[in-house]
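>>> Predicted model follows, preceded by the sequence.
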Amino acid sequence: MSTTTADTELARLTSAVAAIATNLVELDQNPDRQELGRITLTGRTATAWADASDALERLWQGHRQLTEVITRAEALRGQRRMNDADRDAYRHQVLGPSITLSTATVPLAQRGLLGAGQVVATCTPAELLSAMESSFRTAVAVVSGAGEAWRRGVPAAAEAADTLQRVRDLTRQAGAGAADRLLDEADRLLGGITRVLLSDPLGADLTGLADVRSLVDRADAERTSAAELQASLAQRLRDARVLLADLDAAQRAAGETSDAAAGRFPDDQIIAVRMTDPRPELAAIDALAAAGHWALISPRLSAWRRQATDRLAALRDASARNAALLTERNELRGRLDAYRAKALRRGLGEDPVLGPLAEAARDRLHQAPCDLPAARSAVDAYQDALSATIAAREAR
């Protein structure tokens, strides 16, 4: 009987064993496979790796068995002259069930009278190759799946962690408490994803990284709002200090006009502004800013500004009204002097009617305190009398 079929199969087996050796060595040296064998696995990956480890063990055992078959077959085929028994043995090695998969002892209680004491499971080299192909796919699927999860997940998780830390640093500078809470939640979620990813890459749900990024984005928005609020409040504080300087200037001006009017006019006509000193409250607000309590500042600063603005308006009004007292008195004095000069030019300096009126107006304007309404009436009376006297003379 011809050995051609067996020769062809032996060549195929020899080539297959060489390829198997190369692929198994490459798989053993794969970094992902080595990592799977090094770390403590959990969950789905632990179960899958247990199956893959069994598959790898079967693959190496199958490689050894195929190598032994090839060695025996080549020894038979290499004889100078093969008899029929040798050819049958050769064909059995290459094409027949020459590989023992397992040997199991049958318990005596389970044997029949004619039953064998052992059950031997065998297969052909071709059948073993087919089974090994399936085992190889199992092992490769686990190794490549875990590696792919690590290559996708670890950099993404690291990037998320870097972004989270950057936003946290900026948040601490801005003092945004609400953003901190969002970042804590993102940190907790990212920590869980990372732990699963490292020990159970096949079971890691990387879609959770999108939730982490969403939380970080929300925190960054909160932080940005807080930073904008801080910048706005810082500007308002600078404006408040300018307003305080205006208050100081207005206070001095009001004091000067009040002092100038004091004693010269009745007290009830002099405007005095008595209000709470704004400095302590502004100092307290500055202290809140220095401590980073920006959320507490806005309402207090708004209230302070309203009070300070009202105080400034009152001080400026007081200054204007007190200054107006002196201005009006001086204007009345000027009018009286002008009317008396006019009377002198008309020869009415010693007029018995005009003289007492002029003296009365002068007394009103130079007495202290000066009653401006009475002084104004006296000046008007002198002016009216002077005009009437001049008109009467001209009519004659």
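That came through fine.
>>> hey, let's count contacts and neighbours off CA atoms from now on
OK.
>>> residue boundaries of the strands in the stretch 101-250 of the chain?
Under the criterion DSSP state E, counting those that start in this stretch, the stretch 101-250 of the chain contains strands at 118-123.
>>> Now do the contacts for the closest residue to residue 179 other than its chain neighbours.
In space, residue 179 comes closest to residue 219 once its chain neighbours are excluded; the distance is 4.3 Å by CA to CA, 6 or more residues apart in numbering. Counting by CA atoms under 8 Å, 6 or more residues apart in numbering, residue 219 touches 167, 178-180, 182-183.
>>> Check which helices and strands the helix or strand containing residue 387 is in contact with.
Using DSSP states H and E, residue 387 sits in helix 372-395. Helices and strands in packing contact with helix 372-395 are listed as helix 297-345, helix 354-366; criterion 3 or more CA pairs under 8 Å, 6 or more residues apart in numbering; DSSP states H and E.
>>> Try it again at 6 Å.
Here helix 372-395 touches helix 354-366, going by 3 or more CA pairs under 6 Å, 6 or more residues apart in numbering; DSSP states H and E.
>>> what residues does the helix it packs on touch?
375, 378-379, 382 (CA atoms under 6 Å, 6 or more residues apart in numbering).
>>> picking that back up, buried only: go through the contacts of residue 219 for me.
Among these, those classed as buried by 16 or more other CA atoms under 10 Å are 167, 179-180, 182-183.
>>> Restricted to helices, list those.
167, 179-180, 182-183 (DSSP state H).
>>> quick revisit: quick check: the farthest pair among the contacts of residue 219?
Comparing every pair within the contacts of residue 219 by CA to CA identifies 167 and 178 as the most remote, at 12.7 Å.
>>> Touching stretch 69-85 from outside, list them.
Outside stretch 69-85, the residues that touch it by CA under 6 Å, 6+ apart are 90, 93.
>>> Helix 354-366 and the helix holding residue 387, what's the angle between them?
160 degrees (axes from the mean of the first three to the mean of the last three CA atoms, to 10 degrees).
>>> how far is helix 372-395 from where the chain is centred?
Relative to its chain's centre, helix 372-395 lies at 81 Å (CA atoms, centre = their mean, to the nearest Å).
>>> Give me the contacts around that helix.
In contact with helix 372-395 (CA under 6 Å, 6+ apart) are residues 357-358, 361, 364-365.
>>> Pull out the buried positions in that helix.
For helix 372-395, by 16+ other CA under 10 Å, it's 372, 375-376, 378-383, 385-386, 389.
>>> put this beside the first:
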Amino acid sequence: MAGTAGPVMSRDEVDRVLTRRGEERDAVEAALLSLQDHPGRRLLDGAALTGRTQERWAVAEQGLALLWALFDRYAEALASARAVRARRGKPGSAELAELSELLTGAAVTVSGGHLPEAVGQLGAQVRLVERVTLTELMDRMNGWYAVVLEVVNAADAVWTALPARIDLLLAELGRVQMLALSVGVRPGGHPLGDDLTRLAEELTALRTEVLADPLALWRPARVPAQRGTASEASAWASPSGAVDTTGFDRAGRHLDDIRVELEGLLRLRDESHERLQQVADLLQRADATLAEARRARGEVLAKIASTEVPAVPGPASALRERIVLAVEYQQTGQWHRLGQLLDALEDAAAKELTRARHSLTEVAQPLAVRAELRGRLEAYKAMAARFGLAEDPVVVERFEKARWLLWSAPCDLRAAAEAVTRFQQALRAPERQATSGGNDSDG
């Protein structure tokens, strides 16, 4: 028997250590049983693994077997110590020395092939036999437990978080693909169709990766535990980290964007007839306005003297050709082609109506000026009647001259405007007095 590692413990100290070691043994056993039944471990056992997960599970799986072997040696050593303590109610110095050695000394013999150095690798060159203390053995178990638990928990976290969500997204992708077909969007014929094909490939590849290599999508909050090393405080706690859902989230956002665009095409399909009719109505109003402008231009040329009248533009024939194309897209269900074209047609038709109205305003301006002068003349005539000047010779003469100029053809707008102004002036009292006193007559 090797010598004791330190001073001989008293009977009370021995009993306290035995109690603590017994509690540790029970806690380790419960943790190992829980780990053995962990859903992540069961899934890892039956999965066809690749990549990082395959590498780390190969180590963790051996570590799990090693944990049970180390636990058995711990339990055997504790049982041996309890047997020594049970020999006598009040152990003597010999028993206390033996118990001190068993509980604190390097009294546990383990196979070196099953207990590599803390920073070593499974399969590395090791000693055939080692003697360690119970504390050292517990540290080794803590370290290997952390290694195994981290792999098992990480794989379980990824498998819990992603496969079902990917399946739901793939199902939603199928519905969006059906929506795409309903509005004529197909791979090779529209960018959205190609996007849906690539998205399906990405999600399928992501699902395959999740099932075969879940640890590729695990982001630990700390560096993974070294094989066989961990602090006692954290050894039996679940390792922290997060599932990397970047690829899944990106695919979800992309699918949402595609669905929004397709729903826009679906609305276009439902609204296209009404919108094309509105474009046709705008062009019809533009044509009617241009026809009115041409009629007004002819009237101006015939009835207004010395006036430059702008030409009236013709109908937008190119715009009508594009409408024919839009109708063709509508009839053949090419909604993805119709969308931008219909937007452009609505804008162009509105501009065409604005252009026609502007042309009518420009062409009819002389007629508007004549109408305004006629209105002013009639208003001044009514004012003359209120002033009692309806029979005044000057007022009558100036009214008749302005009236003759405004209702003759072709009408000289400048002369007519001057005549209306002179008729207005005739209504003012000072001018009437001056005119009456001088017996002036305006010819």
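Now that the structure is in, tell me what you want to look at. None of these values were measured; they are calculated from a predicted model.
>>> and which of the contacts of helix 372-395 of the first structure is nearest to residue 338 of the first structure?
Distance to residue 338 of the first structure across the contacts of helix 372-395 of the first structure (CA to CA) is lowest for residue 358, with 11.3 Å.
>>> for the first structure, what spans make up the helices?
4-29, 31-38, 43-77, 84-95, 125-174, 177-199, 208-261, 279-290, 297-345, 354-366, 372-395.
>>> got these as TSV, with distance to residue 105 of the first structure columns?
Formatted as TSV, these follow (distance: least, CA to CA, whole Å):
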stretch	distance to residue 105 of the first structure
helix 4-29	31
helix 31-38	33
helix 43-77	21
helix 84-95	25
helix 125-174	22
helix 177-199	40
helix 208-261	52
helix 279-290	85
helix 297-345	87
helix 354-366	139
helix 372-395	134
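>>> Residue 74 of the first structure: neighbour count?
By other CA atoms under 10 Å, 16 other residues sit near residue 74 of the first structure.
>>> Can you tell me what it aligns to in the second structure?
Using TM-score structural alignment as the criterion, residue 74 of the first structure maps onto residue 82 of the second structure.
>>> about what we covered before: may I ask which two of the contacts of helix 354-366 of the first structure are separated the most?
375 and 382 (10.6 Å).
>>> nearest residue to the equivalent of residue 220 of the first structure over in the second structure other than its sequence neighbours?
With TM-score structural alignment defining the correspondence, residue 220 of the first structure maps onto residue 259 in the second structure. Distances taken as CA to CA, 6+ apart place residue 176 nearest to residue 259 of the second structure, at 6.3 Å, with adjacent residues excluded.
>>> Next one: the equivalent of that neighbour over in the first structure from residue 2 of the first structure, what distance?
Using TM-score structural alignment as the criterion, residue 176 of the second structure maps onto residue 167 of the first structure. For residue 167 of the first structure, the distance to residue 2 of the first structure (CA to CA, to the nearest Å) stands at 79 Å.
>>> cool, residue 172 of the first structure as well?
86 Å.
>>> So the two - more neighbours on which side?
residue 172 (14 against 9).
>>> how close does the nearest residue to the more buried one once chain neighbours are set aside get to residue 187 of the first structure?
Nearest non-adjacent residue to residue 172 of the first structure, counting by CA to CA, 6+ apart: residue 180, 8.0 Å away. Remark: distance between residue 180 of the first structure and residue 187 of the first structure (CA to CA) = 10 Å.
>>> Ok, residue 87 of the first structure next?
Counting by CA to CA, the gap from residue 87 of the first structure to residue 187 of the first structure is 71 Å.
>>> Going by contacts, tell me the helices and strands next to whichever helix or strand residue 348 of the second structure is part of.
Taking DSSP H and E as the criterion, residue 348 of the second structure maps to helix 335-363. Here helix 335-363 of the second structure touches helix 246-303, going by 3+ CA pairs under 6 Å, 6+ apart.
>>> cutoff 8 Å now
If you count contacts as 3+ CA pairs under 8 Å, 6+ apart, helix 335-363 of the second structure packs onto helix 246-303, helix 317-331.
>>> how many other residues sit next to residue 31 of the first structure?
The local packing of residue 31 of the first structure (other CA under 10 Å) involves 13 other residues.
>>> What residue in the second structure is paired with it?
Per TM-score structural alignment, residue 31 of the first structure is aligned with residue 39.
>>> The counterpart of residue 270 of the second structure in the first structure and residue 308 of the first structure, how far apart?
Superposed on the first structure with TM-score structural alignment, residue 270 of the second structure falls opposite residue 231. If you measure residue 231 of the first structure against residue 308 of the first structure using CA to CA, the figure is 22 Å.
>>> More neighbours: which of these two?
residue 308 (22 against 14).
>>> buried set for stretch 334-341 of the second structure?
334-339, 341.
>>> before we move on, the earlier item: got the ones in helices among the buried ones among the contacts of residue 219 of the first structure as CSV, with distance to residue 284 of the first structure columns?
Listed next are those as CSV, based on distance: CA to CA, whole Å:
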residue, distance to residue 284 of the first structure
167, 30
179, 26
180, 26
182, 30
183, 31
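>>> which of the residues you listed lies closest to residue 149 of the first structure?
residue 183 (24.9 Å).
>>> which residue packs closest to the counterpart of that closest one in the second structure, ignoring adjacent ones?
Using TM-score structural alignment, the partner of residue 183 of the first structure in the second structure is residue 196. Nearest non-adjacent residue to residue 196 of the second structure, counting by CA to CA, 6+ apart: residue 177, 7.0 Å away.
>>> again, but for residue 91 of the first structure
Closest to residue 91 of the first structure by CA to CA, 6+ apart is residue 6, at 5.7 Å.
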